[in-house]
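> this one's sequence-less:
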């Protein structure tokens, strides 16, 4: 067996939500899934089930296919081989049962779209014509803003918000349709430690309270280390799936990369040394947009 492409057997851990849902049907299922761009294979023969309330962190170097995996689940990218189902059906665009938090990109300061407007797009931006119940939509937007702690800046143009505040608003937008699945694509980029903690706490609260399945793409394991039920680590055209303590080890990553990789644990944090793109799991201190709103 080619161990660079093998995975641990599919596990069904108990999600961290009320009630025993170990027998629940997966919300996401991949079987023999492969994705390639021309002759370049990103990953192949991927089997993965994601259960209600489960938090799966997706790690790996740049170009390993993390974002492409989300695009497959969103119905924006076709697999090269194998099958994928989302909520029991083939992935499709515009699925209201999927919430999506994109990569953090600061908006220009002159952007006049208010935080409230951005969240409202999540509730009725997919509809044509006039909203039939504007009052109900407004109350829904207020509730969403409050749920992520964004009420104080609901009327502020998004371009004037800090990186952490913008991500709060994007999470509110992603939750607008009460999704059963939440897909997060590098939502922690350029955020300071406090903002990273805020974003991960909001996502974790949602999956615990509503049983929402979370697939969380990240370059950093440490902010989600205590939250992730399993890690899907993509590298060198292969992958590993399993609990953090099984995947984030010297032996596992060395085998996956085909070279010596050292995984160090220092004061409850993980540092990876020797990987071709070791920065993928190092901790960043945040960027210029991580602080408070100007």
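Okay, I see it. Keep in mind that what you see is a predicted model, and the values were worked out from it rather than measured.
> C-alpha from now on. contacts and neighbour counts both.
Noted.
> Pull out the buried positions in the helix ranked longest in the chain.
Taking DSSP state H as the criterion, the chain has its longest helix at helix 193-210. Across helix 193-210, burial judged by 16 or more other C-alpha atoms under 10 Å covers 193, 195-196, 198-200, 202-204, 206-208.
> now swap in stretch 42-55 and tell me
In stretch 42-55, counting by 16+ other C-alpha under 10 Å, buried: 42-55.
> What is the most widely separated pair among the buried residues of helix 193-210?
193 and 208 (22.3 Å; C-alpha to C-alpha).
> now the closest residue in space to residue 144 that isn't next to it in sequence: how far from residue 126?
The shortest distance from residue 144 to any non-neighbouring residue, by C-alpha to C-alpha, 6 or more residues apart in numbering, is to residue 172 (5.4 Å). Plainly put, residue 172 is 16 Å away from residue 126 if you go by C-alpha to C-alpha, to the nearest Å.
> The two: who's more crowded?
residue 172 (32 against 10; other C-alpha atoms under 10 Å).
> this is the comparison structure:
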């Protein structure tokens, strides 16, 4: 047996142990055990109110769990700092915003420091490299408020990658984007994680744009979860058991359509129950 075969698996970049999140009496999810390793692409799905964005906030150290524990890069989430890149949900910016695209990327390098940015040749080169990486060089000097949704998301990805993060958190980055821009954004994220070994946690309402990229899916609903490879999670049996009602998952060519999932109000009203995991991440 070779040394590679006997070597222990790399330590996870973040771990959740019996993690729980609740708002008052409403349990969003509980008993969530999850390890994510370098280079892994985890897609996070679920209806509104299922705790997808809250999960990212926990990993960023901005929200406390109500039970269990979270470890990020070997320590508490609040100590991870610039080693986590964050791409927020797409929102339009006020028309008077003075920042240019290159200024937004530059904030990813030194926006966490007090005082004006340091005018160094190395920082300028890094900004140019990132702009080129995401294809934003042609509009580098355009005010960010004038960029299209797809252009702005590409610039935000460049900003998130500025400090070479070990974990990239993407919160619904495809909202309001047309199909072409969805493809360009997902391809950018996937290419980076494959080249740099960055772990990606990609929150989305629809699996299809990332179906060919996701190593695993974390589906949050009904106060529980299901986690595993897409072919195990995105099935009628798995989602029906998670929701507690009949859900049909239909595959058409290379697309998945989920039919019959309860609406968000039903999920909120029935937020007590357990979900199931797989691949060593089952609820106990």
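Received the coordinates, thanks. The model shown is predicted, which means the values in this text are computed figures rather than measured ones.
> any idea where the helices of the first structure begin and end?
Going by DSSP H, the first structure shows helices at 66-73, 115-124, 134-147, 163-174, 193-210, 244-247, 250-257.
> Of the ones you listed, which stretch is the most buried?
helix 163-174 (a mean of 27; mean count of other C-alpha atoms under 10 Å).
> Wait, residue 238 of the second structure touches residue 232, no?
Yes - in this structure residue 238 of the second structure lies within contact range of residue 232 using C-alpha atoms under 8 Å: 7.4 Å.
> if I line the two up, what does residue 241 of the first structure land on in the second structure?
By TM-score structural alignment, residue 241 of the first structure lines up with residue 227 in the second structure.
> for the closest residue to its match other than its chain neighbours, what are its contacts?
Setting aside the residues directly before and after it, residue 227 of the second structure is nearest to residue 218 in space (C-alpha to C-alpha, 6+ apart), at 4.4 Å. The contact partners of residue 218 of the second structure, taken as C-alpha atoms under 8 Å, 6 or more residues apart in numbering, are 42-45, 225-228.
> Check the spacing between residue 218 of the second structure and residue 77 of the second structure real quick.
From residue 218 of the second structure to residue 77 of the second structure the distance is 20 Å (C-alpha to C-alpha).
> Check residue 129 of the second structure too.
29 Å.
> One more: residue 149 of the second structure?
From residue 149 of the second structure to residue 77 of the second structure the distance is 30 Å (C-alpha to C-alpha).
> do the same with residue 230 of the second structure
Residue 230 of the second structure is 27 Å from residue 77 of the second structure, by C-alpha to C-alpha.
> now do residue 50 of the second structure
Taking C-alpha to C-alpha, one finds residue 50 of the second structure at 21 Å from residue 77 of the second structure.
> swap in residue 119 of the second structure?
Taking C-alpha to C-alpha, one finds residue 119 of the second structure at 31 Å from residue 77 of the second structure.
> can you tell me which residue in the second structure aligns to residue 206 of the first structure?
Checking TM-score structural alignment: residue 206 of the first structure goes with residue 192.
> And for the closest residue to its match other than its chain neighbours, the neighbour number?
Leaving aside its sequence neighbours, residue 192 of the second structure sits nearest to residue 198 (C-alpha to C-alpha, 6+ apart; 7.2 Å). By the criterion of other C-alpha under 10 Å, residue 198 of the second structure has 25 neighbours.
> Check residue 83 of the first structure too.
18.
> Can you tell me the closest non-neighbouring residue to the aligned residue in the second structure for residue 118 of the first structure?
Alignment note: residue 118 of the first structure maps to residue 104 in the second structure; criterion TM-score structural alignment. Closest residue in space to residue 104 of the second structure, ignoring its immediate chain neighbours: residue 159 at 6.5 Å, by C-alpha to C-alpha, 6+ apart.
> Find me the equivalent region of stretch 12-24 of the second structure in the first structure.
Using TM-score structural alignment, stretch 12-24 of the second structure pairs with 26-38 in the first structure.
> Only the buried residues of the matching stretch, if you could.
In stretch 26-38 of the first structure, counting by 16+ other C-alpha under 10 Å, buried: 26-31, 33-36.
> That concludes my questions; thank you for your assistance.
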